[in-house]
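**Q** please work out how this folds:
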Amino acid sequence: MTYPPPSGGWQDPAWSGQQPDPTLPVPAQPTGKDPYAPADPYAGAPVIPAQAVPADPYAAAAGYPPPAGYPGYGYPPAPPQNGLAIAAMIVSIIGALGLCGYGLGGYIGIVGAILGHVSRKQIKERGEGGAGFATAGIIVGWIATAIAVLATIVLVVFFVWLANQDPSSYDSTTY
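**A** Okay, the predicted model is just below:
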């Protein structure tokens, strides 16, 4: 059984009675070589004289405006940290840990608090980062110093009370 040829300008290449459409491009005949392979794989890149290379690599791309200095992806870089603010926090933490030694090690917190105040001033003047470190150094330093002062008062009161005790009230019998 044979079917009539399709209508509407559609061409079936398997149809024997068809003639090629002259409006379509003629496909290239295969040459036996890979069309995507380089001409000579061992040949180097062609040498271009310096006069032929434009100074601006974007100048050759016609139709596109020159790059406008857009920022890169992600967040902008953070400002540098103030080292004095980090030192203030570390010294204040050491002062707080010094409270374990009868509370007298907390006096180191004064140094941390002062460093925190100085670093906060530097951060405002220079626009650096580390304001949180400076604030932590100030707060922890003053708290450690206040606890050290209270511990000193308690120790002095205790030793004064102990010195004023009557030694006769103790049991002086020996075994």
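
**Q** for the rest of this, base every contact and every neighbour count on C-alpha atoms.
**A** Fine.

**Q** spatially nearest residue to A88 (excluding sequence neighbours)?
**A** G112 (4.4 Å; C-alpha to C-alpha, 6 or more residues apart in numbering).

**Q** for that neighbour, list the residues it contacts.
**A** A87, A88, M89, I90, V91, S92, G95, G137, I138, G141 (C-alpha atoms under 8 Å, 6 or more residues apart in numbering).

**Q** am I right that it sits in a helix?
**A** Yes: counting by DSSP: H, G, I helix; E, B strand; the rest coil, G112 is located in a helix.

**Q** any idea how far it lies from V157?
**A** Per C-alpha to C-alpha, to the nearest Å, G112 is found 28 Å from V157.

**Q** show me what contacts A85?
**A** So A85 contacts L115, G116, S119, R120, G130, A131, F133, A134, G137 (C-alpha under 8 Å, 6+ apart).

**Q** next, format the residues you listed as JSON lines and append secondary structure.
**A** As requested, those are exported to JSON lines (three-state DSSP):
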{"residue": "L115", "secondary structure": "helix"}
{"residue": "G116", "secondary structure": "helix"}
{"residue": "S119", "secondary structure": "helix"}
{"residue": "R120", "secondary structure": "helix"}
{"residue": "G130", "secondary structure": "coil"}
{"residue": "A131", "secondary structure": "helix"}
{"residue": "F133", "secondary structure": "helix"}
{"residue": "A134", "secondary structure": "helix"}
{"residue": "G137", "secondary structure": "helix"}
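
**Q** this one next, for a side-by-side:
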Amino acid sequence: MFLLLYEFEALSKLKDDRAESVVDRALTLPSPSPKLFHTLSALAVDAPASNRKLSMRALKVAIKLHMQAEQPDYTKCSADIRNLISLSLLSNEKEAMIYFKETLDMVERAKEQYPEVELLWLMTKSWNRGLHHFNWDQPVEAEQWCSLSMSLLKYLPSAKGEYHDQMMSVYGEILSRIETRMERKNMEE
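**A** Predicted coordinates for the structure are as follows:
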């Protein structure tokens, strides 16, 4: 396993396409661990490699392996999810939205085992993305991200009172902008 890691590190830092084949070989190991793929991911984004695509691939494998465990370690898995979402937000917002929604499904299955601090991070990240779209007068995108954030709120009973009223107020403004835009569009037609 250590030889595999060294080979991967060398190839990825040299920006050699064969680094991808090392990930494939790692998948063929008997009982591959999520930690191995977490490490591969970290090596892939470490300078000078800076290979986001390869890092994201390794994170997806790590998450899958976490979830295949009899008792998933949601703390470790959530760290990989955070990294995956952070990387995807840098390049493909639609893909990031998919990961957010998949994570929401996972949170539902995990019940109270998913770390609250990670739920707060997800909620804040999606809310801020929604506000970004709202400020750029993109109410449809703003609504998608903010509604995602609000759906996470129900898993945070300790923070619910703190954020609920403020979020509902901004969300109402977003819906109002969407409605106004649709009315204008209908009048123009």
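
**Q** need the TM-score from the superposition.
**A** Aligned and superposed, the two chains score 0.28 in TM-score terms (TM-score structural alignment, normalised by the length of the first structure); 67 aligned residues with a C-alpha RMSD of 3.7 Å.

**Q** can you give me the neighbour number for the closest residue in space to K125 of the second structure that isn't next to it in sequence?
**A** Nearest residue to K125 of the second structure, sequence neighbours excluded (C-alpha to C-alpha, 6+ apart): S149, at 8.0 Å. A count of nearby residues for S149 of the second structure, using other C-alpha atoms under 10 Å, gives 26.

**Q** and for I114 of the first structure?
**A** 18.

**Q** now swap in L152 of the second structure and tell me
**A** Neighbour tally, L152 of the second structure, other C-alpha under 10 Å: 21.

**Q** which non-adjacent residue is nearest it?
**A** M123 (5.9 Å).

**Q** repeat that for F100 of the second structure.
**A** I85 (7.3 Å).

**Q** can you tell me how far the one you found is from M56 of the second structure?
**A** 9 Å.

**Q** one step back: got a markdown table for the contacts of A85 of the first structure, with neighbour count and distance to I153 of the first structure too?
**A** Output for the contacts of A85 of the first structure, formatted as a markdown table (neighbours: other C-alpha atoms under 10 Å; distance: C-alpha to C-alpha, whole Å):
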| residue | neighbour count | distance to I153 of the first structure |
| --- | --- | --- |
| L115 | 24 | 26 |
| G116 | 31 | 26 |
| S119 | 27 | 31 |
| R120 | 23 | 31 |
| G130 | 20 | 35 |
| A131 | 21 | 33 |
| F133 | 22 | 30 |
| A134 | 29 | 29 |
| G137 | 32 | 24 |
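
**Q** circling back: tell me which element the residue nearest to F100 of the second structure is part of?
**A** helix 74-91 (DSSP states H and E).

**Q** show residues contacting that helix.
**A** By C-alpha under 8 Å, 6+ apart, helix 74-91 of the second structure touches 38, 52, 56, 59-60, 62-63, 66-67, 95-96, 99-100, 103, 110, 113-115, 118, 122.

**Q** quick check: what element follows it along the chain?
**A** In N-to-C order, the element after helix 74-91 of the second structure by DSSP H and E is helix 93-110.

**Q** that older thread, just the buried members of the contacts of helix 74-91 of the second structure?
**A** 38, 52, 56, 59-60, 62-63, 66-67, 96, 99-100, 103, 114-115, 118, 122 (16 or more other C-alpha atoms under 10 Å).

**Q** what are the buried residues along the host helix or strand of V157 of the first structure?
**A** Under the criterion of DSSP H and E, V157 of the first structure resides in helix 131-163. Buried positions in helix 131-163 of the first structure, judged by neighbour count with 16+ other C-alpha under 10 Å: 131, 133-149, 151.

**Q** got the residue ranges for the helices in the second structure?
**A** For the second structure, the helices defined by DSSP state H cover 2-13, 19-27, 34-45, 52-68, 74-91, 93-110, 116-135, 139-153, 157-188.

**Q** hmm, back to that, contacting residues for the residue nearest to K125 of the second structure?
**A** Listed by C-alpha under 8 Å, 6+ apart, the contact partners of S149 of the second structure are L122, M123, T124, K125, S126, W127.

**Q** how close does the second one sit to A110 of the second structure?
**A** M123 of the second structure sits 17 Å away from A110 of the second structure when distances are taken as C-alpha to C-alpha.

**Q** what sits against the closest residue to L119 of the second structure other than its chain neighbours?
**A** Spatial nearest neighbour of L119 of the second structure, excluding adjacent residues (C-alpha to C-alpha, 6+ apart): L152 at 7.0 Å. Applying C-alpha under 8 Å, 6+ apart, one finds that L152 of the second structure lies in contact with L104, L119, L122, M123.

**Q** now flag whichever of those is closest to L43 of the second structure.
**A** L122 (24.1 Å; C-alpha to C-alpha).

**Q** what sits against the closest one?
**A** Going by C-alpha under 8 Å, 6+ apart, the list of residues near L122 of the second structure reads R82, F100, S149, L152.

**Q** possible to save the contacts of L152 of the second structure as CSV with distance to P34 of the second structure?
**A** Output for the contacts of L152 of the second structure, formatted as CSV (distance: C-alpha to C-alpha, whole Å):
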residue, distance to P34 of the second structure
L104, 20
L119, 21
L122, 21
M123, 25
